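S.K.: sequence and predicted structure below; questions after.
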Amino acid sequence: MCLSKSIKATLIKEKAAIIIYLMNTTFIMMLYYLLYGGKLQLYPLALTVFFLLLYLVYKFIVYKKLYGILEEGKASPQYKIEDDYVYKDLVDYLAQVHKSYILQLYNMDLKLEEKDSLMSQLIHNMKTSVAVIELAAEEGLEKNDDNQEIFKDIIEEKYRLEDNLEGALNVFRVEKFSKDYIPEKVNLKELVTKAIKCKKRDFIYSKVSPRVDIDEGIYVYTDKKWGSYVIEQVISNSIKYSNKKDSKVSLNAIKDENRVILEIEDQGIGIKKQYINRVFDLFFTGSNGRDNRESTGIGLYMCKLVCKKLNNEISVQSEEGKGTKVSISYINAED
């Protein structure tokens, strides 16, 4: 706390003492006035003001020390005070409250970690069940000519369920990002190609084709797994909101001295102007999402979160009815 604020705080806290001192001084001055025949004496005034100032200086030092102790307490509950400090009982009580608060937070973190671990294990178990469903559906597709469409629908829903389960796992993984992050020099075209291959089925099913225009010599700093995850999420949205068959998703890179910008542009339905600033909000789907049952409002939120942790930047430009362009900015890693 600065000097002026400390002085002001001391005067406010000692307002009652100052008022009593002034009342006492007034009483003494009136007494001297009556005793000495109507003549004012400066001695009692100077004496009381002197002791008042001494008291305020003492309280200022005490409060300033207390504020310093409390400021240190923000970082650690290990308050350092002398045994004869006037507010030792108060500081000791605050230390106990602080320790109790930290203990409760620690216990809450343990419970949350246990729940996350349990949910993660359940999701892994469900992925195993999904794999079994796929095998059964493919076998049915081969042996049963009468129910071909039913088995195709089962396999299609299997892919959607698998994507959702993987997305749920990534929500848990991103909380422990520092344990699952390997920053390295990555070839951008290889990263984009890998993401496109992961979404190959979606491209074919939606009759949308990718168009890549990225120099093979462009390298960026990122994490291969998480970097690919972000690109996959953006590509998935581009395919999902394409407004016509045989449309294209264009991926190209623009580089300068320090940054490389990957642009992913679709020919889709676009985003309304009033929703642009909210597309990265958690669970926000907008009017487009309400019309698409696959929208969860999690994908772009996760992209923003991951990009922030990777020291990348992501932004969206869109015009309703014409398409959307997502730009991902990386640190240039070229030699």
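M.R.: Ah, there it is.
S.K.: alpha carbons only for contacts and neighbour counts from here, please
M.R.: Will do.
S.K.: against L300, how distant is I269?
M.R.: 17 Å (CA to CA, to the nearest Å).
S.K.: with I133 instead?
M.R.: Relative to L300, I133 is positioned 29 Å away (CA to CA).
S.K.: who has more neighbours, these two?
M.R.: More neighbours surround L300 than the other of I133 and L300, with 22 against 15 (other CA atoms under 10 Å).
S.K.: comparison target, given below:
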Amino acid sequence: MNKKLYWKNRQAFLLTNFVCMLALTLFLMICGNTVSSIALILILWGFILAIGMGSTYWKRKRQMQVLLTMADQLSERYLISEIMEPPERAEDQVYYRLIKMAGKSMLEQTGIVRRERIEYKEYIEQWIHEIKTPITAMKLLCENHRSEFTKEFLTELEKTNHFTEQALYYARSDYAEKDYSVREICLSDVIHQSIADNKYLLLRNKVKVKISNADHTVFSDDKWVRFILNQLIVNAVKYRTEQPELDFHVRRQGDQVMLDVADNGIGIPACDLPRIFEKGFTGQNGRTTQNSTGIGLYLCKRLCDKIGIGISADSRKAGTSLCLTFRINHFVHEVQN
């Protein structure tokens, strides 16, 4: 509570007391009272006034501080009226009722927005599942009628499937735990599956793929890890050089298994590196690539945080390296052994 403003708001009350004290002094002097008795009365009045106003100030300050502390501890501060005690003062009760009305209105609006978000996400998920059927059908038709045209068409179908998967995982990223199944997976299998998902994209762009030391097992969700690898593969192809290479290397360090995905592309400028996982950030490379959205790496980071995988990036002029870090659960290994 602002001390200066508090006393400024009480200037009228203090002025009224001063006028009353002056009038009482004149009245007592007319009545023939001595100066010492009048001074004693005024000193007593001033003392009582100071004690009363000081105690009122400290009481109000303590009440306001309690309210501010409770508000700071709330994640949804519009619910403050639900936990604060009803005030005793008449004017404070009016503000209390206004806060209750505002909180109720906010709860109603929040409920409406949440229902609309849930309905929209359900619609998006249903639409994506429906659109996958014609995509799969077109892919089968192209594979059964191979030609130069169908090869180009299959590459575009892979891109379409990639964008639909990205939209689906973005919609589900808020509640990843509902679609998360932890089991022991071999990183080599997941890497090969991701390469198969993007085989036409890799073949068309003549990307040389290298896999080394990948026979490590970790506990995670293979579907989510596979999606993250798909994002990294697409980025590597998007920012490729004339002779693109993609290297998957797995190493163990202490109680961690690290999967490095390195390319020899155009790299990421040092000034952009700290922000590449921010939503919508495209950086200098994104300005030269028209189809960059700044969603891919943001979604990778968000999913990694949800499922307990560390992700970091390192870039040089000769390419970029993304590292996925899986923690080894010693307790699980002990139980299995």
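M.R.: That came through fine. If you're wondering where the values come from, they're calculated on a predicted model, not measured in any experiment.
S.K.: T69 of the second structure: neighbouring residues, count only.
M.R.: T69 of the second structure: 10 surrounding residues under other CA under 10 Å.
S.K.: now S105 of the second structure
M.R.: Neighbours of S105 of the second structure (other CA under 10 Å): 13.
S.K.: for it, which three-state class applies?
M.R.: helix (DSSP: H, G, I helix; E, B strand; the rest coil).
S.K.: quick one: map it onto the first structure.
M.R.: Structural correspondence for S105 of the second structure with respect to the first structure (TM-score structural alignment): S100.
S.K.: which SSE is the residue of the first structure most remote from its centre in?
M.R.: Here the first structure has its C-alpha centre computed as a mean, and the residue farthest from that point, by CA atoms, centre = their mean, is G37 with 76.4 Å. For G37 of the first structure, there is no host helix or strand (DSSP states H and E).
S.K.: kindly report the same for the one 10 residues further on.
M.R.: Secondary-structure element containing L47 of the first structure, defined by DSSP H and E: helix 42-73.
S.K.: with I331 of the first structure instead?
M.R.: Assessed by DSSP H and E, I331 of the first structure sits inside strand 323-332.
S.K.: what does R115 of the second structure give?
M.R.: helix 90-144.
S.K.: quick check: the helix or strand that that helix is followed by compared with the first structure, mean distance?
M.R.: Sequence order places helix 148-172 as the next helix or strand after helix 90-144 of the second structure, per DSSP H and E. Here the mean offset of helix 148-172 of the second structure against the first structure after fitting is 1.8 Å, by mean CA distance after the TM-score superposition for the first structure.
S.K.: packing partners for helix 148-172 of the second structure?
M.R.: Under the contact criterion of 3 or more CA pairs under 8 Å, 6 or more residues apart in numbering; DSSP states H and E, helix 148-172 of the second structure touches helix 90-144, helix 199-204.
S.K.: residues making contact with that helix?
M.R.: With CA atoms under 8 Å, 6 or more residues apart in numbering as the test, helix 148-172 of the second structure has contacts from 121, 124-125, 128, 132, 135, 139, 142-143, 197-198, 200-201, 204, 230, 296, 299.
S.K.: just to revisit the earlier point, so the strand holding I331 of the first structure corresponds to what in the second structure?
M.R.: Alignment note (TM-score structural alignment): strand 323-332 of the first structure is matched to residues 319-328 of the second structure.
S.K.: could you say what helices and strands the helix holding L47 of the first structure packs with?
M.R.: helix 3-13, helix 15-35.
S.K.: to T222 of the first structure, which of those lies closest?
M.R.: helix 3-13 (46.6 Å; CA to CA).
S.K.: that older thread, chain center to the strand holding I331 of the first structure, what's the gap?
M.R.: 20 Å (CA atoms, centre = their mean, to the nearest Å).
S.K.: same deal with stretch 227-243 of the second structure?
M.R.: 25 Å.
S.K.: go on, stretch 22-30 of the first structure?
M.R.: On CA atoms, centre = their mean, the centre of stretch 22-30 of the first structure falls 60 Å from that of its chain.
S.K.: ok, now stretch 118-132 of the second structure?
M.R.: Distance, centroid of stretch 118-132 of the second structure to centroid of chain: 23 Å (CA atoms, centre = their mean).
S.K.: ok, average deviation of that stretch from the first structure?
M.R.: Using mean CA distance after the TM-score superposition for the first structure, the mean distance for stretch 118-132 of the second structure is 2.2 Å.
S.K.: that stretch aligns to what range in the first structure?
M.R.: Counting by TM-score structural alignment, stretch 118-132 of the second structure corresponds to 113-127 in the first structure.
S.K.: and for the matching stretch, what's in contact with it?
M.R.: So stretch 113-127 of the first structure is in contact with 162, 165, 168-169, 172, going by CA under 8 Å, 6+ apart.
S.K.: name the nearest of the residues you listed relative to S242 of the first structure.
M.R.: Using CA to CA, those come closest to S242 of the first structure at E162, 21.9 Å.
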